[in-house]
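Engineer: After the sequence you'll find the predicted model.
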Amino acid sequence: MANIKSAKKRILVNETKAARNKAIKSKVKTAIKKVDAAVAQKDVEAAKTALKAAIVEITKAGSKGVYHKNTVSRKIARLSKSVNSIA
């Protein structure tokens, strides 16, 4: 355990940030799963609406620093490709 006050604070701040990042990543994963489920059922309209929601979540995660911009771009591209394959 840390003895220095600033080190103790860093531990608390890191825990807070880790919890926030985990929550954001969980939202992104859920949004991606909804798109994949709609694609699996070949429901074009549901897939498109789920894709729009997923793009918003992924972009937010990127702007908050949870994901790198290239990761954000890759995730969006793969989802869009899967939705376009059933359209």
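Structural biologist: Noted; the coordinates are in hand. Numbering: from 1, shown residues only.
Engineer: C-alpha only now, for contacts and for neighbours.
Structural biologist: Fine.
Engineer: Which strands and helices lie in contact with the helix ranked longest in the chain?
Structural biologist: Looking across the chain with DSSP state H, the single longest helix is helix 5-40. Helix 5-40 is packed against helix 44-63, helix 69-86, with contacts defined by 3 or more CA pairs under 8 Å, 6 or more residues apart in numbering; DSSP states H and E.
Engineer: Structure two is appended below for comparative analysis:
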Amino acid sequence: MNKMTEKLIKDTDENRKAKFNMVTMIIGFAIMLMGALCLFIKSISVEYVDKQGFPHENFSLIPMDYLFALAGLIVIITGEIIYLHHKH
């Protein structure tokens, strides 16, 4: 193989790694966006206490927000670690 062929193969491999990193980042941010959406829905939903004293609220959206944010952060960090590990 000549130098140009080796360079093209190396560039293609680097582009594939960069594309994988970009897709991983987009997925991570999309998961984090779902968490923010849960928090937004919780903030605009109607909360009230009925005549018997029972509260009516979407409390389950708060833990879901934290789980989505944590999962998105894990995906982003893991993708970056893999990208930096394979870059060298």
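Structural biologist: Perfect, thanks for sending it. Computed from a predicted model, the values in this text were never measured in an experiment.
Engineer: what TM-score comes out when they're superposed?
Structural biologist: Once superposed, chain against chain, the TM-score is 0.58 (TM-score structural alignment, normalised by the length of structure 1); 64 aligned residues with a CA RMSD of 2.1 Å.
Engineer: Pick out the residue closest to the middle of structure 2.
Structural biologist: G28 (1.7 Å; CA atoms, centre = their mean).
Engineer: list the contacts for the nearest residue to that residue once chain neighbours are set aside?
Structural biologist: The spatially closest residue to G28 of structure 2, leaving aside those adjacent along the chain, is G72, at 4.2 Å (CA to CA, 6 or more residues apart in numbering). By CA atoms under 8 Å, 6 or more residues apart in numbering, G72 of structure 2 lies in contact with I27, G28, F29, A30, I31, M32.
Engineer: Aligned against structure 1, show me the partner of G72 of structure 2.
Structural biologist: Structural alignment (TM-score structural alignment) places G72 of structure 2 against A54 in structure 1.
Engineer: how near is that match to K42 of structure 1?
Structural biologist: 17 Å (CA to CA, to the nearest Å).
Engineer: do the same with V35 of structure 1
Structural biologist: 10 Å.
Engineer: quick one: which of the two has more around it?
Structural biologist: Applying other CA atoms under 10 Å to V35 of structure 1 and K42 shows that V35 carries more neighbours, namely 25 against 15.
Engineer: list the contacts for that one?
Structural biologist: So V35 of structure 1 contacts A46, A47, K48, A50, L51, A54, L79, V83 (CA under 8 Å, 6+ apart).
Engineer: isn't the second one right next to V39, touching?
Structural biologist: Which is A47 of structure 1. Yes. If you go by CA atoms under 8 Å, A47 of structure 1 and V39 touch, sitting 5.9 Å apart.
Engineer: Between these two, which contacts overlap?
Structural biologist: V83.
Engineer: circling back to that earlier point, can you tell me which of the contacts of G72 of structure 2 comes closest to M4 of structure 2?
Structural biologist: Distance to M4 of structure 2, by CA to CA, is smallest for I27 among the contacts of G72 of structure 2, at 34.5 Å.
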